[in-house]
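need a structure here:
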Amino acid sequence: MKFSSLVQKNSSKIIFIILDGIGGLPINGKTELEAALKPNLDSLAKTSACGLHIPVSHGITPGSGPGHFGVFGYDPLKYEIGRGVLEASGLGIDLQKTDVAIRCNYATIKDGVITDRRAGRIPTEKNKELTERLAKEIEEIDGVRLILSPGKEHRFCLVMRFPDNITEEEAMVSDTDPQKEGKPPAEPSPLNEKSKRVAQIAGIFIRKASEILKHEEKANFVLLRGFSALPHIPPFEERFGLKACSVAVYPMYRGITKLLGMKAVAVEGDIKEEIETVKRVYSEFDFIFLHIKKTDSYGEDGNFEGKVKKIEEFDAFIPEILSLSPDVLVITGDHSTPSLLKSHSWHPVPLLIKSPYVLGGTVSSFTERECLKGELGIIPATAIMPLVLANSLRLRKFGA
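The predicted structure follows:
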């Protein structure tokens, strides 16, 4: 039985919100969700189906790509998408079968050691200036065209466009990001015999970029990660029968949804601007995905209070979201990012599904510990979309 054979269309509306990295761990006895004053989220949780989801598998810490693919109903162990492809797609680069895409960071290096992996989160305008300089001075390496595009803050994207088609195997090169400050950058290393050329070109690019950037105070080095080529993924609308769009500030998350065939709506600003965009496009789509990034950023920075304040800021917009009267509202995260760890983690992620067809009344607030008491229990992330379709009455009965 194909899951798609059970899908039926109707006029129901679904809003699906990801508070990136929302899960946390206690500091002084409370997680970020427990410390936040969030009356609207807590009130919503009381009448919703709540639980926790596992993004990939028990004990596995997911990247953002796998985290999002799981909640969108795609097994991240089957559909493994490189971050480079996600970033390039989000930045509007029309990727081809000849391309290897790489997600890059500007970084700070001193005496051969990385002192800041994100170059102090340089302003986006500075990023644009530096990326334009690199693009102008490094147009080609060994007959391979280089396409560079700036992202937000310290992030940019590099696409190597080869004369011939590239397989996913040929793009398998190790990251150069050491993942922690105080360590030297790694060399781009081929992970198989076929990826030697990509690794070689990456090494040349790093050396050339370092020479160009060497006088910069902060962004004087580049780190490369997520080497990847285009995969094949079944479209979201074909799989779930939903005309879908995404509203996201950061390019990588638009890239994820574009790969799934969603309409990616670019937006500048923060939560207020994103909510206004959701209102503007609401009538055009069955499924609207809204991505909130800074909960994850503060978690990665170890900024407990910053993450708490961002949760509280989002909470204030809940009434505006509810004013649209969606038939199903989902609020969750793609993974946990505890400020305690300053990184993504393997911990289950709080999940809330609001619809007329839930039990409700099992939790008193939207927190990790309360969601453990919820009617959903602890489920795999890939179970979320079937539950969303069921609650929007978009799944037929199975069997006689």
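
use CA for all of it now, contacts and neighbours both
Will do.

show me the contacts for the closest residue to L242 other than its chain neighbours.
In space, and not counting its chain neighbours, L242 is closest to D286: 5.7 Å by CA to CA, 6 or more residues apart in numbering. Listed by CA atoms under 8 Å, 6 or more residues apart in numbering, the contact set of D286 reads 11-14, 242-244.

and if you look at Y106?
Residues in contact with Y106 (CA under 8 Å, 6+ apart) are 117-119, 154-156, 219-223.

Could you report the separation of it from M160?
18 Å (CA to CA, to the nearest Å).

same for the biggest helix by length in the chain, what does it pack against?
Longest helix of the chain, by residue count under DSSP state H: helix 196-213. In terms of contacts (3 or more CA pairs under 8 Å, 6 or more residues apart in numbering; DSSP states H and E), helix 196-213 is packed against strand 140-141, strand 221-228.

Skipping adjacent residues, who's closest to the residue positioned nearest the centre of the chain in space?
Note on the chain: the residue nearest the mean C-alpha position is S64, at 4.0 Å, using CA atoms, centre = their mean. Using CA to CA, 6+ apart and skipping residues adjacent in sequence, the residue nearest S64 is D334, 6.7 Å away.

SS state for the one you found?
Following DSSP: H, G, I helix; E, B strand; the rest coil, we place D334 in the coil state.

number of nearby residues for it?
33 (other CA atoms under 10 Å).

run this one through as well so I can compare:
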Amino acid sequence: MKYVLVIPDGMGDKPLASLGGKTPLEAARTPNMDFFAAHGVVGLSQNIPDGFTPGTDIGCMSVFGYDPKIYFTGRGPLEAAELGIALEKDDLAFRCNLVTAEGGVLKDFSAGHVSVAEARILIEVLGERLREKHGERFRFYPGGGTGYRNLFIYHKADPGMARIVSTPPHDIMGRAYRDYLPKGKGTDFLAALMTESREILENHPVNEKRAENGKARANLIWLWGQGVPPHFPSYHKRFGFQGAVITAVDLLKGIAIHAGLDVIAVPGVTGYFDTNYTGKAEYAVNVLRSRDFVAVHVESTDEAGHMGDAALKIRAIEDVDRWVLGTLREKLKEFEAFKILILPDHYTCVETRTHSPDPVPFLIYSSREEKRGPRKFCEKTAAESKIFVKEGHTLMNLFVKGGVLPS
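A predicted model of the protein is given here:
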């Protein structure tokens, strides 16, 4: 049996008046998802446990079958793993976004999707200038694949700093950012670095050129998602097979590394609307020729939600359905038997432009044991099924090992 996991990030949403009371998934044309749903099982999965901030870190840890209450130590260390950064026991790893601020307001959590090349220049200059002033107690690292996603490592951090309060920048767009600077023990220094970054970045030649071209300035860093290195059991130990993950997102690559799964590089994968959808599916099939499990993660559905654009989110969902699931539906026929699990990690709501902890729709299809499911895969039909996985991290075990889905 071959096992395929497809994660359209943030695909879940709430009904929109502009769509006649439908969600983007409900309004989208998704013949391939609908085929798998009509011949499979659909339900809802609670990927975000009570008390946790809804995010890709928590949601995807649940999707991959790891209980966040036990294994989650922060987003930063997962991304550090993908960059090959060996963290010491007293290192604290933070996500470091390049963002756009106008006046005192945070306008864009991605700095207009600043390019990787531009981000590398800005992060390197920032690190040099701030270390000249403050010494070698920290270091900045450019991200692996998306310009605005970078990393900050604080050396010899006080253990209590792992419990400080930090806020994801995508949750505070349009708000006064100084109200959301890190809070807790030792955060005055972090807040000072963030404030000083604007003085360094605002008029840097990279930003001057971006402004001349009508692009947003990457003029502020935002530190959040701090944590220490996690430890959790590998997929081989849990399920007895080898597998791989295909994604453009450092966080997912970090989860893969800690789970003992290979990270597969696909040409043209961007984590945005122009990503190589078909290539992801084709490489996934190739993975299954030598392994038994592959996960394909797509970020564009999440990006559209954060942009507050329902039409763009529908298009992203349809692109996933046509180019990823359509390709998989055709090419997986070469294997004797396969199962596919499709679900988002969380909602990314068009109306609020941020995440929501609602239970997400999922579907499971097995080529060996077809069922009778709904004709349409969406939040509504998933709820109507009465199947509800209360602890989302248990769904992967049910998918691989079988068992009765809870109601």
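
Trace the residue nearest to S64 of structure 1 over to structure 2, please.
Matched to structure 2 by TM-score structural alignment, D334 of structure 1 sits across from D345.

cool, and E320 of structure 1?
Match for E320 of structure 1 (TM-score structural alignment): T327.

isn't there a strand covering its match?
No - counting by three-state DSSP, T327 of structure 2 is located in no strand; its state is helix.

Counting neighbours, what do you get for it?
By other CA under 10 Å, neighbour count at T327 of structure 2 equals 20.

what's the answer for M262 of structure 1, then?
Using other CA under 10 Å, M262 of structure 1 has 22 other residues around it.

Tell me the spacing between it and V328 of structure 1.
Per CA to CA, M262 of structure 1 is found 18 Å from V328 of structure 1.

Just after the strand ranked longest in structure 1, pick out the following helix or strand.
Assignment by DSSP state E gives strand 99-110 as the longest strand of structure 1. Under the assignment DSSP states H and E, the closest C-terminal helix or strand after strand 99-110 of structure 1 is strand 113-116.

how about that following strand: buried residues?
Applying a neighbour-count criterion of 16 or more other CA atoms under 10 Å, the buried positions in strand 113-116 of structure 1 are 114-116.

and for that strand, what span of structure 2 is it aligned with?
Using TM-score structural alignment, strand 113-116 of structure 1 pairs with 105-108 in structure 2.

burial measure for the closest residue to F338 of structure 2 other than its chain neighbours, as a count.
Residue nearest to F338 of structure 2 in three dimensions, not counting chain neighbours: K2, with 4.4 Å by CA to CA, 6+ apart. By other CA under 10 Å, 20 other residues sit near K2 of structure 2.

mind checking the SS state of A383 of structure 1?
Per three-state DSSP, A383 of structure 1 ends up helix.

Setting aside sequence neighbours, what's the nearest residue to it?
In space, A383 of structure 1 comes closest to G73 once its chain neighbours are excluded; the distance is 6.8 Å by CA to CA, 6+ apart.

check contacts around the counterpart of the one you found in structure 2.
Under the alignment (TM-score structural alignment), G73 of structure 1 pairs with G65 in structure 2. Applying CA under 8 Å, 6+ apart to G65 of structure 2 gives the contacts 392-397.

swap in V308 of structure 1?
V308 of structure 1 touches 32-33, 35-36, counting by CA under 8 Å, 6+ apart.

Check K107 of structure 2 too.
Counting by CA under 8 Å, 6+ apart, K107 of structure 2 has contacts 99-101, 173-175.
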